[in-house]
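S.K.: I'll drop the sequence and a predicted model, then ask my questions.
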Amino acid sequence: MNTKTLRKLEYDKIIKLLADHASSPGGRELCLDLVPSSSLPQIEKMQEETAAAFTRIVKKGMLSFSGCYPVEASLKRLEIGASLGSSELLSICKLLEAANRAKTFGRHETPDEEPDCLDEYFAHLEPITPLASDIRRCILEEDVIADEASSNLLKIRRSISQAGDKIHSTLNSMVNGSLRTYLQDSIITMRGDRYCLPVKAEYRSQVKGMIHDQSSTGSTLFIEPMAVVKLNNDLMELYAKEQEEIQVILARLSSEAAEYISEIRNDYTILTELDFIFARGSLALEWNASRPVFNEEGRIHIREGRHPLLDKQKVVPTTIRLGADFDLLIVTGPNTGGKTVSLKTTGLFTLMGQAGLHIPALDRSELGIFHEVYADIGDEQSIEQSLSTFSSHMTNIVSFLERVDERSLVLFDELGAGTDPTEGAALAIAILSSLHKRGIRTMATTHYSELKVFALTTAGVENACCEFDVETLRPTYHLLIGIPGKSNAFAISKKLGLSDAIIEEAKSHLSEQDESFEELLTDLEQSRRTIEQEQNEIRAYKEEIASLKEEIEKKQARLNEQRDRILRQANEKASQILREAKDYADETMKNFRKFGKENVSAAEMEKERERLRKKMEKTNSHLTLEKEKPRRQYKPSDFKLGTSVKVLSMNLTGTVRSLPDSKGVVDVQMGILRSKVPITDLDIIEEAASYTSKQTRKTSSGKMKMGKSLTVSPEINLIGKTTDEAVALLDKYLDDAYLAHINPVRVVHGKGTGALRAAVHNYLKRQKHVKSYRLGAFGEGDAGVTIVEFK
């Protein structure tokens, strides 16, 4: 890819953002060196690695690569037999500890966990734990060697401590004894690793010893008394032995490390590569990006893509198609409408995808693989463009026009601008026509109406525009493919206060063909909005039907389950009754034979018969079905607005929405379902407290009892509910609030994925007693709350 295009499409800014996610110098360097590839296997490999890192970060968190510093210079010194310093050995130790962390992170927690392409990286890591532990045991920090590094070092340092104590003891006796009056201060100091005393200059002859230093004024001499000269010499010898022993320890550790040069070098390479991969995964997580699907036919289908360098709270997702039904897309519309953003998004996503990065768009977005991307995009736009600007653009276009082929993507921003409009339009059409005939995927933005006509009349060329709201004078940034853009100059001018007379005068200067073309564009725009509205309504109806179908299927499944359970229980009960009847019959026959053979009194026989009769009655009582209570017959006057009823034929509860007509039919709202039902198919549900417009009413005891209208809250919380449950609860609550004269009310649905909010808004659209609704402002709950106002 040419560096000029990478800069114009701001690919370098993306790479800098990627490098910020790397935690090692080597990983950051790999990020900064990343360039798009045109090899499909290489691209798919990198995309798979990014996806695997994304999944692992979501499951386990980010893997730290701290301590992974370059050690190649140290390894080369080891190869020639040199001994490393403590800081170099500590760097190798930190690298091995980072490898150990990564090795642990890479292990799967359960045997059935799905393997991924990163397993091979983790499997080849060699932490060399014994070497890392030995270095960490001997070297506490840079230039600090532990006493336990060797027994000899421990012995030497104990001797140093003892020698130091002896020197201090000798000097303390001098400071507190005969030399006290000769000293400037009663302290022991050091000069050049030698213990000395600060002696006044006039008493130099009174203190025997070696002068090592004097103060800046010359009033104080730092003298090493002769009594401690030998002790200081012995101490210096011990310090020298300590350094020799430290070098022996470092040489031993270096020798151990030299045995694993290839493993250490391999660990560093793998860790920097993993850091590079996890930086890509971390960036994808930050952007909520997805893995694109690639093809080699030059098809592009970006589904609701968001330019990553724009504020993600404000950027409007856009859908862009190119290369399937048409290979040339001409985007028109007013300035600041988002044309250049759409152009840059297409080019940047292509570069990012081919560099192994996920793109901030919906799943199943499709990108073609291009060997080159050529872009002619101005760094800044100006109302007055000079000839030099036109020349610079043409120079850039000429530079790549001969090099483009079928595997290239070409992007033009304001093609042909900066010169005479007629000539500029003709030149733009000629350039685009030449690219179109060669089958080169091209996307261009323009103001020229001639290019709109060219797109309308040429096969394989499509118009597009960035939607503009004339009412608010603001662009919506939605890219509408298949519709040419309007300039909206007259509408915008009128909205800004330009007089109708001037506007009509301007229209008179338009040719009849131009005016007809603008009217055609207006009709197309109106038709598009109507179709979009109808499609949204159809989509809502489909979702409602699917929801109802699912609910009915669930109810049918529950009914089938209940039926099977009842039949099973009935069969078991019948079997039990048959067994008991057989037992009764056997017992009766046995008694009959006994009473025939023995002389049993009539009283005893009657007593036994009575016992069996009671037992049979008890059994029969279990088989007797409870008599169904007669259903109350209702009159039309029994049904009021808001009456809670049960629809017998559908086994659903709902609320009366209209008074009975002449045929005794009322509208009943059952959740999201509204239906006309005869009153003969309804049962009124008696509630604990009926609705009343009065605030209070008296009871028989004379006390004031609050009506139900006072128990209705001005807010309902739907968080945690399914969309079906939420709509049913919201329906009942709005009835209560409306009858209780609570206005407005708050519906708390949370932010989440937005599904619950969408279901609430779809329901509110269809309610006739709802005047308006809006999302909460700052301090009211923001997008997690909807404020509903009744008529």
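M.R.: Yep, it's here. Here the structure is a predicted model, which is why all the values come from computation and not from measurement. Numbering: from 1, shown residues only.
S.K.: Only C-alpha atoms from now on, for both contacts and neighbour counts.
M.R.: Fine.
S.K.: pretty sure P292 contacts L357?
M.R.: No. With contact defined as Cα atoms under 8 Å, P292 does not reach L357; the gap is 9.1 Å.
S.K.: who has more neighbours, the two?
M.R.: L357 (31 against 28; other Cα atoms under 10 Å).
S.K.: ok, that one to I277 distance?
M.R.: Separation of L357 from I277 (Cα to Cα, to the nearest Å) stands at 10 Å.
S.K.: Need the residues touching each of those two.
M.R.: Common neighbours of L357 and I277, using Cα atoms under 8 Å, 6 or more residues apart in numbering, are T50.
S.K.: Report the distance from the strand or helix carrying T476 to the chain centre.
M.R.: Here T476, judged by DSSP states H and E, is contained in strand 474-481. Offset of strand 474-481 from its chain centre (Cα atoms, centre = their mean, to the nearest Å): 25 Å.
S.K.: now what about that strand, what contacts it?
M.R.: Against strand 474-481 from outside (Cα under 8 Å, 6+ apart): 316-321, 336-338, 342, 462-469.
S.K.: ok, structure two:
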Amino acid sequence: MNDRVLSVLEFPKIKEQLMAHTSSYIGKEKVEKLTPVFDYDWVVEQQRATEEGSTVLRLKGSVPLGGIRDIRASIKRARIGGMLNAEELLDIASTLYGGRQTKTFIEQLLEDIELPILENLAQQISSLKALEQEINACIDEHGEVMDAASPTLRQVRAQIRTFESRSREKLEQMIRSSSAQKMLQDAIITIRNDRYCIPIKPEYRNHFGGIVHDQSASGATLFIEPSAVVTINNQLREAKVKEEKEIEKILRQLSDRVMEAVEELDVNIQALADIDFIFAKAYYAKSLQGVQPKVNQEGYFHLKQARHPLISKEEIVPITFELGDSYSSMVITGPNTGGKTVTLKTLGLLTLMTCAGLAVPAEEETEIAVVSNIYADIGDEQSIEQSLSTFSSHMTNIVRILQELDDQSLVLFDELGAGTDPTEGAALAMAILDDVYNRGARVVATTHYSELKAYAYSKEGVMNASVEFDVETLRPTYRLLVGVPGKSNAFSIAHRLGLSDDIIKQAQGQLGEDDTRVEAMIASLEENRKQAEKDRTEADRYKQEVQKLRHELQQKEEKLESEKQHRIEEAEKKANEYFTKRMQEADEIIQTLRDKASKDETVKEHVLIDAKKQLDDLKETTERKSKPAKTNKAKKKGAQSFRAGDEVYVHTFGQKGHIVEKASDKEFLVQIGIMKMKVATDQMEKVHREQQPKVAPRPTVKTANEPAKMEVDLRGQTTDEAILQVDRYLDQALLSGYQQVYVIHGKGTGQLRKGVQDFLRKHKRVKNIRLGGAGEGGSGVTVAELT
């Protein structure tokens, strides 16, 4: 991978952000060495690892990775037999503890979710708890070897404390003596050359005897070890030498134990580095609100609401576009500082991040190709030292790119052909784009040349795009518009800034016919795009409303079906209770008859049995009638033809309805009351009008156990007939306990509806009326609420 491209696309800054999420030096080192790899299998594996880390964070919030140290140097020295110091051994113990905590954490997760990559790394970690305990038993948290490390060390340190105490007691007696006060420079005990001394004036040197270990810079103070404590200090020194030898012995033993485990420690540290690196990527993905992109080998890119990760979320405008499917080249035009270069860098940087196993700041379903390499010519690299102009520096870089790219490459050109004569530059840019296109690579280029807009418009496999500019505010919006070339907006901007109309008209007259056509084409495309966006927004709104209405209708239908089932169950329950009670009464009567039969020969047993059987048959017949029919009634002879508007009797529900429309060859959409449903032709039969007299049918008298229907159909009746039937029907509905009923009068001329509604408004038991809603029959039905 070319380091210059990594630098231009700012990949090192991504690594700096990623490094902040590591928990150990070994994890940071892996981030430092991170570079994109253009190998499909490797990228897929790394993306899966990042996804596993993100899954763990989503479930647990954090990962216990504390205590891990870089112990590789200590392992290396232990391998060759070197002795480790206390701090190094303490780091090894801390790393063993951290590794064991991490291993346990991952193993507990495996009970609920599958994490094959993390599971494999956790299995590589050796516990080595015995070694950790040995080190912690000998060395405290400050890196000091403890007295308990060995019996000999405990004994020697007890001697040291005794000798120190005796030596200090003698010296304190001396400095507290009134006769010695004038001889002392300070009444303190100090240490020189690991020996206890007192500071005295030079003229009293011979008074104390002993050994002079040091003097002050001015010579006014001598640090003397009085002869009275020389023997004790000698004993103290000997004890400290024994202590050092014993500590060295303990450290040597612990180092030997580490040497026995160097192979396991090597594997541990590598596994922990990989785990730290995986979770660093996961934490980084969370901070970016990133997603794991889909990857492919076909050179297809689909960025969905993609953001540049180095620009704050408050400032960045997400971009969405595709490349590599119906077109493999894209030409982006638009004003300076409008976001063209940011678009190039976003595509390049997100591809680098994907090929490094990182999540990308975009929405789900973002797809990025694993290319063979990325080439970029972005920015001005003119060099005074090398005598290179802007154009020359660009051409030098482009020549190298053209020599190296292949059909799996991604090429990014910023301001292609700039820095020279516009006509020649545009021609050269088109030739370069043709060459890259013909070699099969994916290419995105930015430009200001109008010729390239026309080139992208007419060339198959090349797509125009632009960054939007608001002429009203004279500011770019940073939105990427795919399929629309950018306008220069020079005349509009000049006019807004106050340039006279005469000058602008003269300038427009200088434009060639081709330039005028291109600008007109762009203006037309821009207008069409805005209209298409407006239409799409309106269509989305309608779609949401339809979905909402559909959901509400479905809920109402489910509620009605539930109420219907509940009423059927209640009716069956009451019927069963009624007949059970009657059977009990019959049993009592039969028992009475039997009692009499035992005394009276004229009452025969077979008479009683027959009576019992008849009662049982009556109960079974009634129960069958209370349940909806599961089989069709006998069909009429000969095939029936149905059409919209026909009144039919639906056997399945035992009710009448009318056909709304044909649903399929064997089904029709039938309105039954307030419900519409599909009914097969063999489940219904036509009701012939001629068989029904047009006079209002006399309503049958309903009993308490036979409730009225929730609707009354008045179609085909006169207003007077309808009002008479509604009046009778309301009485039945009130007896049945209904709170709401449906009066079906049809649409027609509206006379029947008006007459019925006037009657309902005056009825003392009608609380409120309204027309039917969606799915209730609309204006052909009046819904009455009863009190």
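M.R.: Nice, thanks for sending it over. Because the structure is predicted, anything quoted here is derived from the model rather than measured.
S.K.: which among the contacts of strand 474-481 of structure 1 end up buried?
M.R.: 316-321, 337-338, 342, 462-468 (16 or more other Cα atoms under 10 Å).
S.K.: can you give me the strands for the stretch 401-550 of structure 2?
M.R.: 409-413, 442-447, 462-470, 475-482 (DSSP state E, counting those that start in this stretch).
S.K.: Give me the mean deviation of the first one from structure 1.
M.R.: When you say that, I think you mean strand 409-413 of structure 2. Superposed on structure 1, strand 409-413 of structure 2 shows a mean distance to its aligned partners of 1.3 Å (mean Cα distance after the TM-score superposition for structure 1).
S.K.: in structure 1, what residues pair with that strand?
M.R.: Aligned by TM-score structural alignment, strand 409-413 of structure 2 falls on residues 408-412 of structure 1.
S.K.: what's the offset of the matching stretch from the middle of its chain?
M.R.: 31 Å.
S.K.: Please apply the same query to stretch 315-325 of structure 1.
M.R.: Worked out by Cα atoms, centre = their mean, stretch 315-325 of structure 1 lies 22 Å from the chain centre.
S.K.: what's the mean deviation for stretch 520-535 of structure 2 versus structure 1?
M.R.: Per aligned residue, stretch 520-535 of structure 2 averages 1.1 Å (mean Cα distance after the TM-score superposition for structure 1).
S.K.: okay, and that stretch goes to which residues in structure 1?
M.R.: Taking TM-score structural alignment, stretch 520-535 of structure 2 hits residues 519-534 over in structure 1.
S.K.: Off-centre distance for the matching stretch?
M.R.: Worked out by Cα atoms, centre = their mean, stretch 519-534 of structure 1 lies 35 Å from the chain centre.
S.K.: Aligned counterpart of W287 of structure 1 in structure 2, please.
M.R.: Using TM-score structural alignment, W287 of structure 1 sits opposite L288 in structure 2.
S.K.: how close does the nearest residue to its match once chain neighbours are set aside get to E298 of structure 2?
M.R.: Distance criterion Cα to Cα, 6 or more residues apart in numbering; nearest residue to L288 of structure 2, sequence neighbours excluded, is P361 at 5.7 Å. According to Cα to Cα, P361 of structure 2 and E298 of structure 2 sit 22 Å apart.
S.K.: between the two, which one's more packed in?
M.R.: Remark: of P361 of structure 2 and E298, P361 carries more neighbours, 27 against 13, as counted by other Cα under 10 Å.
S.K.: P317 of structure 1 versus whichever residue in structure 1 pairs up with that one, what's the distance?
M.R.: Alignment note (TM-score structural alignment): P361 of structure 2 maps to P360 of structure 1. Using Cα to Cα, P360 of structure 1 is found at 9 Å from P317 of structure 1.
S.K.: joint contacts of these two?
M.R.: With Cα under 8 Å, 6+ apart, P360 of structure 1 and P317 have common neighbours 305-306.
S.K.: secondary structure element for the spatially closest residue to C117 of structure 1 that is not a sequence neighbour?
M.R.: Here the nearest residue to C117 of structure 1 in space, its sequence neighbours aside, is E49; by Cα to Cα, 6+ apart that works out to 6.4 Å. Per DSSP H and E, E49 of structure 1 falls inside helix 40-60.
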